[in-house]
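# quick one, fold the following:
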Amino acid sequence: MGVSGSGKTTIGEALAPQLGVAFADADGFHPRANIDKMSAGVPLDDEDRAPWLAAMADWLAEHAGGGAVLVCSALKRRYRDRLRRASPRLFFLHLDGSYELISERLEQRKGHFMPPSLLRSQFEALEPLEEDERGAAIPIEGPPERTVAEARAALARSGSGSPSR
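Now for the predicted structure:
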């Protein structure tokens, strides 16, 4: 989980094969109307997100037995709760970085529908993990390999680090 540009796809694509589990990117679950809205620089609201969350929840439920990596912003607690209802053992890795770092990354990113102008709204919407949520905040300041290693260590500490868990 994390704001746009935090490295979710990069880290998830590296992590899933190391864990031997399925991978999906939340961007692929958005209806066309959501993509068009974000491309126009308009933030999504909860009504826009409802079918997107439902589709991801269905995917998580299908993969709950064998493990999976789903990269998704999951910025608000209620969104994470919706996903957790589909997969109660869900463990969140919050890719955590400063606005300045992520803004710089977004300015360099090409070919993505999410414009850098929406980053501020994502930071404003972000509700960090709470103590009763299974998850860990992972710093993203270093190279992706370090972030993946820290993510794996957090999963191992939680008991979620293998496909059988």
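# please make it C-alpha for all contacts and neighbour counts, starting now.
Fine.
# what is the helix or strand hosting residue 56 packed up against?
Secondary-structure element containing residue 56, defined by DSSP states H and E: helix 46-63. Contacting helix 46-63 under the criterion 3 or more C-alpha pairs under 8 Å, 6 or more residues apart in numbering; DSSP states H and E are the following elements: helix 77-86.
# next, the structure of the following sequence, for comparison with the previous one:
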Amino acid sequence: MEKGIPLNDQDRIPWLCKLHDILLRDVASGQHVVLACSALKKVYRDILIRGKDGGPLKCEQMRKDKQPAEVKLLVVYLSGSFEVISGRLLKRKGHFMPPELLQSQFDTLEPPSDPENFIQINVDKNLSEIIATIMGTLR
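Model (predicted):
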């Protein structure tokens, strides 16, 4: 991404599998976990929930117990117009994703929908409103 080349499924799937394993480990140890990432497609979110069995591509390592292990996941879908998000990206300094890749993110995006466990929050709200909505949902 730093080179201005968008990631594809082949790039993302192993990373998402690793994130699933981290989520599974941390939840199993009793932790409450917040993961911030752009799981743009439903299949990506399925991998976060179910690991390698969530998507069409296999992770390199199979689970030792060979049982699918699910993570309960609440997706917080921060939605906003291209113009608003582009304006915010242009203000970032030193971020790995150049603003030129934003269109590829919008092109890839599959917004969450039923039966996924999600809430949608418009990024036009201020930060305290966004946090209050998330916390209210978690209660």
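# coming back round to it: residue range for the helix holding residue 56 of structure 1 in structure 2?
Mapped onto structure 2 using TM-score structural alignment, helix 46-63 of structure 1 covers residues 9-26.
# post-alignment, that stretch versus structure 1, mean distance?
After superposition onto structure 1, the mean distance of stretch 9-26 of structure 2 to its aligned counterpart is 1.1 Å, using mean C-alpha distance after the TM-score superposition for structure 1.
# for that stretch, list every residue counted as buried.
Of the residues in stretch 9-26 of structure 2, 13, 14, 16, 17, 18, 19, 20, 21, 23, 24 count as buried by neighbour count, 16 or more other C-alpha atoms under 10 Å.
# now swap in stretch 98-114 of structure 1 and tell me
Within stretch 98-114 of structure 1, the residues that qualify as buried are 99, 102, 103, 106, 114, counting by 16+ other C-alpha under 10 Å.
# which stretches in structure 1 count as strands?
If you assign secondary structure with DSSP state E, the strands in structure 1 sit at 22-25, 68-71, 92-96, 135-139.
# so residue 34 of structure 1 touches residue 48, yeah?
Yes: in this structure residue 34 of structure 1 lies within contact range of residue 48 using C-alpha atoms under 8 Å: 6.5 Å.
# just tell me what residue 107 of structure 1 corresponds to in structure 2.
For residue 107 of structure 1, the aligned residue in structure 2 is residue 90 (criterion: TM-score structural alignment).
# from residue 83 of structure 2, how far out is that match?
Residue 90 of structure 2 sits 11 Å away from residue 83 of structure 2 when distances are taken as C-alpha to C-alpha, to the nearest Å.
# any idea of the angle the helix holding residue 56 of structure 1 forms with helix 77-86?
Note on geometry: by axes from the mean of the first three to the mean of the last three C-alpha atoms, to 10 degrees, helix 46-63 of structure 1 and helix 77-86 are set 30 degrees apart in direction.
# what's the burial count for the counterpart of residue 131 of structure 1 in structure 2?
Using TM-score structural alignment, the partner of residue 131 of structure 1 in structure 2 is residue 114. Applying the criterion other C-alpha atoms under 10 Å, we find 6 residues in the vicinity of residue 114 of structure 2.
# cool, the one 3 residues further on as well?
Counted by other C-alpha under 10 Å, the residues lying close to residue 117 of structure 2 total 12.
# could you list every residue that touches it?
With contacts defined as C-alpha atoms under 8 Å, 6 or more residues apart in numbering, residue 117 of structure 2 is in contact with 73, 74, 75.
# tell me how far the first one lies from residue 107 of structure 2.
Taking C-alpha to C-alpha as the criterion, residue 73 of structure 2 is separated from residue 107 of structure 2 by 24 Å.
# higher neighbour count, those two?
Neighbour tally, residue 73 of structure 2 and residue 107, criterion other C-alpha under 10 Å: the higher count belongs to residue 73, 17 against 9.
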